[in-house]
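>>> A predicted structure for the sequence below; I have some questions about it.
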Amino acid sequence: MSENPHDQPETLEHPEEALHRRAIRSFVMRAGRMTDAQKRGIDHGWPRFGLSLEQGLLDLDQVFGRQAPRTLEIGFGMGHSLLEMAQVAPDQDFIGVEVHRPGVGSLLNGVLNAGIDNLRVFDCDAIEVLNRCIPDGSLDRVLLFFPDPWHKKKHNKRRIVQLGFAEALRQKLKVGGVFHMATDWQPYAEHMLEVMSAAPGYRNLAEGGGFVPRPEERPVTKFERRGERLGHGVWDLKFARSE
């Protein structure tokens, strides 16, 4: 699927508009060959752990069969860090959203191998998931780790972290719930900090209003280790819903 070439920025006045208007995509649909393990994840894992937009607004207690703290990760890639977080926190529930089908298959295969039941998966646009499926005030955390920074200035409007997105996301967090972002691209880190500092109803959890030290609960990925070897920095941001 190719990108939509509209030029309107996705900085919107009302959160409802951020959830309904998708003229600009923050991701590219990438084709990819599925390995046998990934196919197994889709074939055997999806019927049990997959969620779809057609289900509409979810009763998350019913989905997981319990009440527990809930985390949503947007763009989990191949799912390694999300799987690790779910494994080390069996008392918490996790929802992952990813448009890359091999990544979905990889995560589901990992879930099957690990034998865990506290993780569910969407394979579609996260904005649509927020719009149609996630109840207001239901999330304790939202994670956005290493999103596409859209390096070129003319593509900056495609970055998912914009004021409209922040406003929309705030509705889904509980008061006190945390939006945790991480990036290895300093200009995007600065962009995130600027946007989130301007977004109403959030409080920066970093001392001095900047970036937080690397949180222990965020797993170190192969991607991050490779970046460290190349001398890349990583910036973490945490903003809590304050109202």
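All right, it came through fine.
>>> rest of the way, CA atoms for contacts and neighbours
Will do.
>>> residue contacts, R170?
Going by C-alpha atoms under 8 Å, 6 or more residues apart in numbering, R170 touches G201, Y202, R241.
>>> how much space between the last one and E216?
Which is R241. Note on R241: its distance to E216, by C-alpha to C-alpha, to the nearest Å, is 21 Å.
>>> what do you get for P187?
P187 sits 24 Å away from E216 when distances are taken as C-alpha to C-alpha.
>>> give me the more crowded residue out of these two.
When P187 and E216 are compared on other C-alpha atoms under 10 Å, the one with more neighbours turns out to be P187, at 12 against 7.
>>> now the helix or strand that contains R170: how far from the chain's centre is it?
Per DSSP states H and E, R170 falls inside helix 163-172. Computed by C-alpha atoms, centre = their mean, to the nearest Å, the chain-centroid distance of helix 163-172 equals 13 Å.
>>> one more: stretch 153-162?
Taking C-alpha atoms, centre = their mean, the mean C-alpha location of stretch 153-162 is offset from the chain mean by 16 Å.
>>> what about M85, which helix or strand?
For M85, the enclosing helix or strand under DSSP H and E is helix 80-88.
>>> what distance do you get for the residue nearest in space to the middle of the chain to M181?
If you average the C-alpha coordinates of the chain and look for the closest C-alpha using C-alpha atoms, centre = their mean, you land on I74, 1.5 Å from that point. Distance from I74 to M181, counting by C-alpha to C-alpha: 10 Å.
>>> that older thread, give me the buried positions along the helix holding R170.
Of the residues in helix 163-172, L163, G164, F165, A166, E167, A168, L169, R170, Q171, K172 count as buried by neighbour count, 16 or more other C-alpha atoms under 10 Å.
>>> put this next to the previous one:
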Amino acid sequence: MTEPSESPIALEAERPMRTIKSFVMRAGRMTEGQQRGLEQGLPKFGLELGDGLRDFDEVFGRRAPRTFEIGFGMGHSTLEMAAAAPEQDFIGVEVHRPGVGALLNGLLTQRMDNVRVYSCDALEVLRQCVADASLERVLLFFPDPWHKARHHKRRIVQPAFAELVRSKLKLGGVLHMATDWQPYAEHMLEVMNAAPGYRNQAADGQYVPRPQERPVTKFERRGERLGHGVWDLKFERID
């Protein structure tokens, strides 16, 4: 997946404003299928940041539980989740154009209509396009861990991120995160345990077993072969 980095939502007034995007741009060539997805799928499934706050009941033509996914990569997991839950709606955000094209091509091929796509900064979409208390789930799978200590400030999971997501979740809604980098899992846990208005769904207050609804990706299987662990975190909005 395109690897999101931290985008400060509220900086101290005395500090100079510096915008860090919630993603790292990756170059990549387009396949014919991906190009088809962009050309034919964007007019049908694509949404624009510039359109501002959206009524997603109107966008999808129904009222349904809604999931917002930050950085869907090549879209394989998004397609699998949406196909397995046709009664739910999915809003995916990704800046990697081949990935956007791949997901759109999949939606066309499988004739699915419960996914909409933004190709821009996911945090800006949350701020500008998503109504407060309107989402059942927010997903953040395998974000860039920014391994070096001097880059930790770029991590997307920060207190301001937790507060933004909480404002968009319904009461009882869940932020579900997953990472294959244990130090980042520990960072996520520290940030979320300190974030007001959340409850950790793990029985031991740590990590949850891999939820059945989260597909196992090629990325994850490759990591498992290399002996990497995967840590899932689920935090429920309670206030």
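Cool, got the structure. Bear in mind that the values here come from a model prediction, so they are computed numbers and not experimental data.
>>> need the TM-score between these chains.
The TM-score (TM-score structural alignment, normalised by the length of structure 2) is 0.93; 231 aligned residues with a C-alpha RMSD of 1.7 Å.
>>> ok so, going back, out of the buried residues of helix 163-172 of structure 1, which is nearest to N156 of structure 1?
Distances from N156 of structure 1 to the buried residues of helix 163-172 of structure 1, taken as C-alpha to C-alpha, are shortest for L163 (13.2 Å).
>>> can you tell me what that closest one aligns to in structure 2?
Structural alignment (TM-score structural alignment) places L163 of structure 1 against P159 in structure 2.
>>> residues in structure 2 matched by the helix holding M85 of structure 1, start to end?
Residues 76-84 of structure 2 are where helix 80-88 of structure 1 aligns, taking TM-score structural alignment as the criterion.
>>> and if you look at stretch 134-154 of structure 1?
Under the criterion TM-score structural alignment, stretch 134-154 of structure 1 matches residues 130-150.
>>> look up which helix or strand D61 of structure 1 falls in, please.
With DSSP H and E as the test, D61 of structure 1 turns up in helix 60-64.
>>> follow-up on the earlier one: out of the contacts of R170 of structure 1, which is nearest to D117 of structure 1?
After measuring those against D117 of structure 1 - C-alpha to C-alpha - the closest member comes out as R241, at 28.0 Å.
>>> which one in structure 2 is aligned with F223 of structure 1?
Structural alignment places F223 of structure 1 opposite F219 in structure 2 (criterion: TM-score structural alignment).
>>> burial count for that match?
For F219 of structure 2, the count of nearby residues is 11 (other C-alpha under 10 Å).
>>> tell me the secondary structure for it?
Using DSSP: H, G, I helix; E, B strand; the rest coil, the three-state assignment for F219 of structure 2 comes out as helix.
>>> can you give me the distance of it to A122 of structure 2?
Applying C-alpha to C-alpha, the value for F219 of structure 2 to A122 of structure 2 is 21 Å.
>>> which one is G41 of structure 1 nearest to, not counting chain neighbours?
Distances taken as C-alpha to C-alpha, 6 or more residues apart in numbering place N109 nearest to G41 of structure 1, at 3.9 Å, with adjacent residues excluded.
>>> so which strand or helix has the counterpart of the one you found in structure 2?
For N109 of structure 1, the equivalent position in structure 2 is taken to be N105, counting by TM-score structural alignment. N105 of structure 2 is located in helix 97-110, with elements delineated by DSSP H and E.
>>> now the helix or strand just after that helix: which residue numbers in structure 1?
Beyond helix 97-110 of structure 2 in the direction of the C-terminus, DSSP H and E gives the next helix or strand as strand 115-118. Per TM-score structural alignment, the counterpart of strand 115-118 of structure 2 in structure 1 is residues 119-122.
>>> what are the contacting residues of the matching stretch?
In contact with stretch 119-122 of structure 1 (C-alpha under 8 Å, 6+ apart) are residues 49-52, 86, 93-98, 104, 111, 129.
>>> mind listing which of those residues are in helices?
Secondary structure assignment by DSSP state H places F49, A86, V104, V111, V129 of those in helices.
>>> E194 of structure 1 corresponds to which position in structure 2?
Going residue by residue (TM-score structural alignment), E194 of structure 1 aligns to E190.
>>> how much space between its match and D132 of structure 2?
The spacing between E190 of structure 2 and D132 of structure 2, counted by C-alpha to C-alpha, is 25 Å.
>>> list the buried residues for the match of stretch 134-154 of structure 1?
By neighbour count with 16+ other C-alpha under 10 Å, stretch 130-150 of structure 2 contains the buried residues 130-131, 133-146.
>>> I'm done for today, thanks for sticking with me.
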